[in-house]
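# The amino acid sequence is not available; the structure is as follows:
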């Protein structure tokens, strides 16, 4: 219809259309190549920008999951921390984190970028191209995601003022350094980190983003200690149910939706691989639902709602590393095992380690992120998008060992430095609210308002 309006009306249309097509097919090769290049470049910018926007919307998903899985009296505090992670986190990543993550390394690929300014990245505001802006935006929402994972693991008892410092440290230092190890060359081959140089594979961040955030959450929960009433005098773990499971379910669906940007957008190119990545991503999430639902059903006698929802997230986290190089069948296996693991991990951390993780952040992101990264070394299909072949496809054990090294390195870095950072903040500024404030709820004592004004909340502790 539009083409007809352009070329004319009536009997002249076929002749004019033929002339127009002839002009296209007689275009000089140089002209055609230039137009293809411009079209593909714009498509890459558009696809990566849309994917980044989808990842940004995941912040809403995290907020809903964390708020729904915790108590009503601190729901607003959870929302505030998610706003903080995206607001303060983006500014911090702009000023410091991006340079450390993608700068030219002065330490042989180990330490991080050599400076703290965009000019150190070879990016000058006078010469920035369209995709440079888009690439920064896409990476910034990943940094905010890593920080937000931490908030759920330390929910309901953390000082908001101290959490600001935590968010800054995560997005400005801890995440960018380990991110540089695995992804430094995304800004140029000379920026490659040491894990990347070893052949470490983590396409969209099972370890780089999710395990990093999960291990930080573990460190924070250990330094903080459990919520009041979580463990009895005999050490028995007491369940503290979330106040709004439907809100948590909405958050899981939002995260599932945004994950298509998280994984498929990591191509940063609008090419023919994004369909496979989206397919693998959704299949793994579905398998995670089944794995967690079945495991909880067997262990508890009924299919647990929160475990099943965490199973979907476990499958998504698990497939994030290998979504580009595994088959759809492999993604189902990875997601199914992730769903099983998340239930067992939540139980182990809660009942054996006695670490209070209100939303299961350590298990979903830390444990299942590690599993997904190692699974990439097992299930990578030879030749699929450059994959060398996993152990189960006859590729040998070398890649799996490299994956384990990467998982261990990020654990030592994120948990170790996170534990130190939390301990320093605790010693200098204080990390935890008082018992009276925790009992009253963080919405009132930290922010001066209620999330559910006009509703009477009955407390049992």
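Yep, it's here. None of these values were measured; they are calculated from a predicted model.

# only C-alpha atoms for contact and neighbour calcs from this point on.
Will do.

# State the helix or strand in which the nearest residue to residue 51 once chain neighbours are set aside lies.
The shortest distance from residue 51 to any non-neighbouring residue, by C-alpha to C-alpha, 6 or more residues apart in numbering, is to residue 261 (4.0 Å). Using DSSP states H and E, residue 261 sits in helix 245-264.

# list the buried ones in that helix?
By neighbour count with 16 or more other C-alpha atoms under 10 Å, helix 245-264 contains the buried residues 245, 247-264.

# Please apply the same query to stretch 81-88.
Buried residues in stretch 81-88 (16+ other C-alpha under 10 Å): 81, 82, 83, 84, 85, 86, 88.

# what's the nearest residue to the first one if we skip its chain neighbours?
Distances taken as C-alpha to C-alpha, 6+ apart put residue 151 closest to residue 81, at 6.7 Å, once the chain neighbours are dropped.

# With the fourth one instead?
Excluding its sequence neighbours, the residue lying closest to residue 84 (C-alpha to C-alpha, 6+ apart) is residue 164, at 7.2 Å.

# Could you double-check that the one you found lies in contact with residue 83?
No: taking C-alpha atoms under 8 Å as the definition, residue 164 is not a contact partner of residue 83, at 10.8 Å.

# that older thread, what's near enough to touch the residue nearest to residue 81?
Shown in contact with residue 151 (C-alpha atoms under 8 Å, 6 or more residues apart in numbering): 78, 81, 82, 217.

# possible to save those residues as JSON lines with secondary structure and distance to residue 282?
What follows is these, written out as JSON lines (DSSP: H, G, I helix; E, B strand; the rest coil; distance: C-alpha to C-alpha, whole Å):
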{"residue": "78", "secondary structure": "helix", "distance to residue 282": "27"}
{"residue": "81", "secondary structure": "helix", "distance to residue 282": "28"}
{"residue": "82", "secondary structure": "helix", "distance to residue 282": "25"}
{"residue": "217", "secondary structure": "helix", "distance to residue 282": "26"}
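
# Okay, one more to line up with it:
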């Protein structure tokens, strides 16, 4: 009975995180110009397909040492190797759930490289990142590889704590995107010859808002179901996720001066930051973390676009990279019993683990996209970029009937 309940519980969580990929798609489709909307939607779905194959064949084995090259009877836990697979296919549903986390990596990167990235090279990058790069770090944190977590526990009395992936998923995805955005360079016309920022308005604010709402709802599966079984499920995770989301949204609303993009992304910034410590923080601590993340996102997005000339279209590095880093570190502060948390965390372990994660991801982002740039090329030609990725790659626009009208 418990096994069946856990299968159902984790399946619901996996489906909720799967739905988040629609959120990524519509958030990007609403932010980019209309000539790139089709590409945004196709790219997220194609990345999901490539991610599934890469994680099934290579990635899950790298992270957890589990393979699926057994009979269906063994995979479902009915026959074969003792202890290899749990009853009623629980390990298969666990793979589904963790695959959705892995597939979030290219979905995050997609928003940063929008409007000028070639399609096939990005799918190649997805296979490398989801098959090898992401699972390597995932295995260290969640698979206890190389004894690093044991060393942190012995040295600082607690391992690195990342309950739902502020660092493992979001910061890694955001810092991988930094290398991709750097190698691609800014979009045509984003900056004038004298370096002034030129406005590129989003195509569809309702799409952007819809994407944010889908992500917000799915995030409660992302966070709460990270317990991976009903025995350890906690309402505290849901409450902390809610408080961080509200804190991020309201702070971005104020700091961003009512800008709808900042408001909708500010909610996501709070959710990114709270993932790591959502199971150990007090709700008021989660609120503070969310507020800090909302302000950090607005500041980081403005600095990237205006001062650093980093044309990160959706602001995925400040949103996932910086806010994820903030959340990983603050889990070691607001998770402490002295601040109303559950305890079992160490500020030093959180600092070391968080910095190690972003350093690794940042380096790999520059390496992977740098190699692809040198070998196959990663950017559309000027003519293709001017026409838009929809026509250049997919030969159709988001509104073909209107476009064909005389």
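Structure received. All values reported here derive from a predicted model rather than from experimental measurement.

# ok so, going back, tabulate the buried residues of stretch 81-88 of the first structure (CSV), appending distance to residue 202 of the first structure and secondary structure.
Converted to CSV, the buried residues of stretch 81-88 of the first structure look like this (distance: C-alpha to C-alpha, whole Å; DSSP: H, G, I helix; E, B strand; the rest coil):
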residue, distance to residue 202 of the first structure, secondary structure
81, 28, helix
82, 25, helix
83, 27, helix
84, 27, helix
85, 23, helix
86, 23, helix
88, 26, helix
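
# Specify which member of those is nearest to residue 435 of the first structure.
Relative to residue 435 of the first structure, the closest of these is residue 81; by C-alpha to C-alpha it sits at 20.3 Å.

# In the second structure, what residue corresponds to the closest one?
Mapped onto the second structure by TM-score structural alignment, residue 81 of the first structure lines up with residue 43.

# try residue 62 of the first structure
So residue 62 of the first structure corresponds to residue 24, using TM-score structural alignment.

# Also residue 332 of the first structure?
For residue 332 of the first structure, the aligned residue in the second structure is residue 287 (criterion: TM-score structural alignment).

# helix or strand for its match, which one?
Going by DSSP H and E, residue 287 of the second structure is in helix 283-302.

# Contacts only, for whichever residue in the second structure pairs up with residue 387 of the first structure.
Counting by TM-score structural alignment, residue 387 of the first structure lines up with residue 343 in the second structure. Contact partners of residue 343 of the second structure, counting by C-alpha under 8 Å, 6+ apart, are 280, 335, 336, 337.

# Check the gap between the third one and residue 352 of the second structure for me.
If you measure residue 336 of the second structure against residue 352 of the second structure using C-alpha to C-alpha, to the nearest Å, the figure is 17 Å.

# more crowded one of the two?
More crowded of residue 336 of the second structure and residue 352, by other C-alpha atoms under 10 Å: residue 336, with 20 against 15.

# With adjacent residues omitted, what lies nearest to the more buried one?
Using C-alpha to C-alpha, 6+ apart, the nearest residue to residue 336 of the second structure is residue 343, at 4.6 Å.

# In three-state terms, label the one you found for me.
Under DSSP: H, G, I helix; E, B strand; the rest coil, residue 343 of the second structure falls in the coil class.

# what's the burial count for the aligned partner of residue 344 of the first structure in the second structure?
Alignment note (TM-score structural alignment): residue 344 of the first structure maps to residue 299 of the second structure. Counted by other C-alpha under 10 Å, the residues lying close to residue 299 of the second structure total 15.

# Scan the first structure for its longest helix.
helix 29-68 (DSSP state H).

# Show me which residues of that helix are buried.
For helix 29-68 of the first structure, burial by neighbour count (16+ other C-alpha under 10 Å) applies to 42-68.

# What are the boundaries of the helices in the stretch 301-406 of the second structure?
According to DSSP state H, counting those that start in this stretch, the stretch 301-406 of the second structure carries its helices in the segments 316, 323-334, 347-375, 382-387, 389, 400-404.

# Just tell me which of those helices ends up closest to residue 116 of the second structure.
For residue 116 of the second structure, the closest of the helices of the stretch 301-406 of the second structure is helix 382-387, at 5.8 Å, according to C-alpha to C-alpha.

# now the closest one: which residue numbers in the first structure?
Mapping helix 382-387 of the second structure onto the first structure (TM-score structural alignment) gives residues 435-440.

# Just give me the mean distance for that stretch relative to the second structure.
Once fitted to the second structure, stretch 435-440 of the first structure is off its aligned match by 0.6 Å on average (mean C-alpha distance after the TM-score superposition for the first structure).

# Can you give the contact residues for that stretch?
Residues contacting stretch 435-440 of the first structure (C-alpha under 8 Å, 6+ apart): 73, 156, 157, 228, 445, 461.

# for it, the distance to its chain's centre please.
Put simply, stretch 435-440 of the first structure sits 32 Å off its chain's centre (C-alpha atoms, centre = their mean, to the nearest Å).

# what's the answer for stretch 447-454 of the first structure, then?
With C-alpha atoms, centre = their mean as the basis, stretch 447-454 of the first structure stands 30 Å off its chain's centre.

# Only the buried residues of it, if you could.
Applying a neighbour-count criterion of 16+ other C-alpha under 10 Å, one finds residue 450 buried in stretch 447-454 of the first structure.

# So which residues make contact with that stretch?
Residues outside stretch 447-454 of the first structure that contact it (C-alpha under 8 Å, 6+ apart) are 72, 73, 74, 75, 76, 77, 443, 444.

# What residues does residue 166 of the first structure make contact with?
421, 422.

# how near is it to residue 426 of the first structure?
Residue 166 of the first structure is 11 Å from residue 426 of the first structure, by C-alpha to C-alpha.

# what does residue 288 of the first structure give?
From residue 288 of the first structure across to residue 426 of the first structure, the span is 36 Å (C-alpha to C-alpha).

# who has more neighbours, these two?
Set residue 288 of the first structure next to residue 426 and count neighbours by other C-alpha under 10 Å: residue 288 wins out with 34 against 16.
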